[in-house]
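Peer 1: Need the 3D shape of this:
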Amino acid sequence: MNLDLLFENLTNPALLYFILGIIAVGLKSDLEIPHNSSKFISLYLLFSIGFKGGQELSHEVINSEIIWSMFFGISITVIIPTYTFFILKRKISVNDAGVIAASYGSISAVTFVTAVSYLEMHQLELHGYMVAIMALMESPAIIVGLVLISLFNSEQNKKINNSAILRHSFTNGSVLLIVGSLVIGYLTSAKEAQGIQPFTNDLFKGFLAIFLLDMGITSGKKLKSFFSYGWFPFAFAMIIPLVNGCVFAYLSSIVTQDTSNRFIFAILAASASYIAVPAAMKIAVPKANPGLFLPMALAVTFPINITVGMPLYFYIAQNY
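Peer 2: Below you'll find the predicted structure:
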């Protein structure tokens, strides 16, 4: 792999702000992003990426490649939680295994947004329909995780409110905003879209840097308690995303030859949800331990993906 790609990503301002957040926690600094500001920035990022994706989608002609790409994306969210569940349940409870498997089968919108910035750094554009595929990949893993928990849970009296969890997976704020923004971007004319371009485009990287600073602070606070669970969760959270990303970066050549699409498929396969899935599973599987699955996705997998993962997936997408 070209080490220049790795060095280039390691010197990305957004990533450096993430590292600064972790350092701030280690130094016991009082640095923090107010909760309301953090929520606004996360909503802005989802709005921006959805709207821009809708604009790109409006210029696309629906063809067999797009249709097959959608099936490929959904397949990823079924395959990953299924195989990871059986690895996980050998070491941890069925409830925790199901929730973690669902997290790794679903996607991280923030990792996706960071990946879009990485593409722009390499003068490559995101195809709008990949935003739609990302939205499609949010919920199936939750369903798979619930089915697996139901099948293997020894507590016969344990009941899951499937209708509530399905409704939540589709009406979750992050899902609704990015899908809604995609539709609005698709319907908006190029002339009208140009009027808000300074907000949707020019401010994007700055807001991303501040958001990753907040993510670094959050991750740093969770690291200490997470290590008390031993080596297995840490090893899983490091190795499995890299395996998923590399495998699906390679397999994506079956449905597309476009480098940016293949890179995004790898990112979607490698990322783990720490917003939508935990929020949904809190309703469905209250016995699952958030002190385990949240740090795995946020404090380990997320930084692994944006440091080592992205250059690796990009290299495979370009060359294989």
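
Peer 1: For the rest of this, base every contact and every neighbour count on C-alpha atoms.
Peer 2: OK.

Peer 1: hang on, Ile184 packs against Phe51?
Peer 2: Yes - counting by C-alpha atoms under 8 Å, Ile184 does reach Phe51; the two are 6.6 Å apart.

Peer 1: The two: which has the busier surroundings?
Peer 2: Set Ile184 next to Phe51 and count neighbours by other C-alpha atoms under 10 Å: Phe51 wins out with 28 against 19.

Peer 1: what about that one, helix or strand, and which?
Peer 2: Using DSSP states H and E, the element containing Phe51 is helix 35-58.

Peer 1: Contacts only, for Lys89.
Peer 2: Going by C-alpha atoms under 8 Å, 6 or more residues apart in numbering, Lys89 touches Ala97.

Peer 1: Next, the structure of the following sequence, for comparison with the previous one:
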Amino acid sequence: MESLLSNFTSPIVMAFVLGIIAKVVKSDLEFPQPIYKALSIYLLLAIGLKGGVELSTTAFSDFIWPVVATIALGIITPLIAFAVLRYMGKFDISNAAGIAAHYGSVSAVTFIAAISYAESLGESPEGFLPALVALLEVPGIIVALMIPQIINSGSGSIKKALHEVVTGSSIILLLGGLVIGYLAGPVSFEPVAPFFVGGFQGALVLFLLELGMITARRLGDLKKAGLFLLGFGIVVPILFGILAIIVGLWSGLSIAGSSVFAAMVSSGSYIAAPAAVRIALPKASPTLYLTASLGITFPFNITLGIPLYYLIATWFGG
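Peer 2: This is a model prediction of the structure:
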């Protein structure tokens, strides 16, 4: 319970809530778009760089099983999400697959917040976790987009959608940062560490302030989404989080690493997946998949999900 309460007093979470409040009370607060874009680039590149540096000092045997676990969950989770949406929620094939693509992928911001939360508790999650973020972003989207093609030969362009995902800024920055950090190593990274490590938390607070405002703009779509999608956006991530904790501990991740892994697997993408779904599944409704991933699951994970996964991981791994 103490760890749960500490998350609510985190500047990151409070900045997110402030962003929501600002829009609910119709404040004129606005975040300059160029600065928001610059913060996105900074955060993603910083994650990649720090992960690459850690990876350069990590034995291959330590992260091979987490990699296998990540790929496996990247394939399984969109299939589960599609089945729940299609056969329990009665969504049509395009919308079920479109939403499933978001839950098969990952939210990099949720990952960042989970890392920050674990470190605020004095924990040290595995340094190679950013590599798993980059790895998890693509398979789930591919699997989900292939479902309509298999069922009824959907008309969307899979090839173009996959190109959009693989060449997207988040993948380029994460993978590029990983490679640079890996090749540079701890010694060469040291001169730029004050900028990419020291300023990270402050940039994250500003970024979450803007995401709070973005989330608030989607709150009105909850009425259109319906109660089933509201329940889906909370219950399914929790189930995915528990599954990720079990698999993460089995693969050798620490309790802190497994809780961060759970936050990754339970999150819904709202950057890479929407771009791919827009191209491959034009009939899928953005109101449904963006409301689910950004309007429901993201705020749940940021406020309650992350500390909940840590508590569950502690219980399973204790």
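
Peer 1: Next, the TM-score between them, please.
Peer 2: Once superposed, the chains reach a TM-score of 0.95 (TM-score structural alignment, normalised by the length of structure 2), with 314 aligned residues with a C-alpha RMSD of 1.4 Å.

Peer 1: Who are the contact partners of the residue nearest to Gly241 of structure 2 when sequence neighbours are not counted?
Peer 2: Nearest residue to Gly241 of structure 2, sequence neighbours excluded (C-alpha to C-alpha, 6 or more residues apart in numbering): Ala262, at 4.2 Å. By C-alpha under 8 Å, 6+ apart, the contact set of Ala262 of structure 2 is 240-245, 248, 309.

Peer 1: Show the contacting residues for Tyr310 of structure 2.
Peer 2: Residues in contact with Tyr310 of structure 2 (C-alpha under 8 Å, 6+ apart) are 255-256, 258-260.

Peer 1: against structure 1, where does stretch 205-223 of structure 2 fall?
Peer 2: Under TM-score structural alignment, stretch 205-223 of structure 2 corresponds to residues 209-227 of structure 1.

Peer 1: Next: stretch 46-60 of structure 2.
Peer 2: Alignment of stretch 46-60 of structure 2 against structure 1: residues 48-62, by TM-score structural alignment.

Peer 1: who's in contact with the matching stretch?
Peer 2: In contact with stretch 48-62 of structure 1 (C-alpha under 8 Å, 6+ apart) are residues 113, 126-132, 177-188, 190, 200-201, 204.

Peer 1: for Ile62 of structure 1, helix, strand, or coil?
Peer 2: Here Ile62 of structure 1 is recorded as coil under DSSP: H, G, I helix; E, B strand; the rest coil.

Peer 1: That one - how many residues pack around it?
Peer 2: Ile62 of structure 1 has 11 neighbours, counted by other C-alpha under 10 Å.

Peer 1: Distance check, it against Lys222 of structure 1.
Peer 2: Look at Ile62 of structure 1 and Lys222 of structure 1: by C-alpha to C-alpha, to the nearest Å, they are 44 Å apart.

Peer 1: cool, and Tyr129 of structure 1?
Peer 2: According to C-alpha to C-alpha, Tyr129 of structure 1 stands 35 Å off from Lys222 of structure 1.

Peer 1: For those two, work out which one has more neighbours and name it.
Peer 2: Neighbours per residue (other C-alpha under 10 Å) separate Tyr129 of structure 1 from Lys222, with Tyr129 holding more: 25 against 18.
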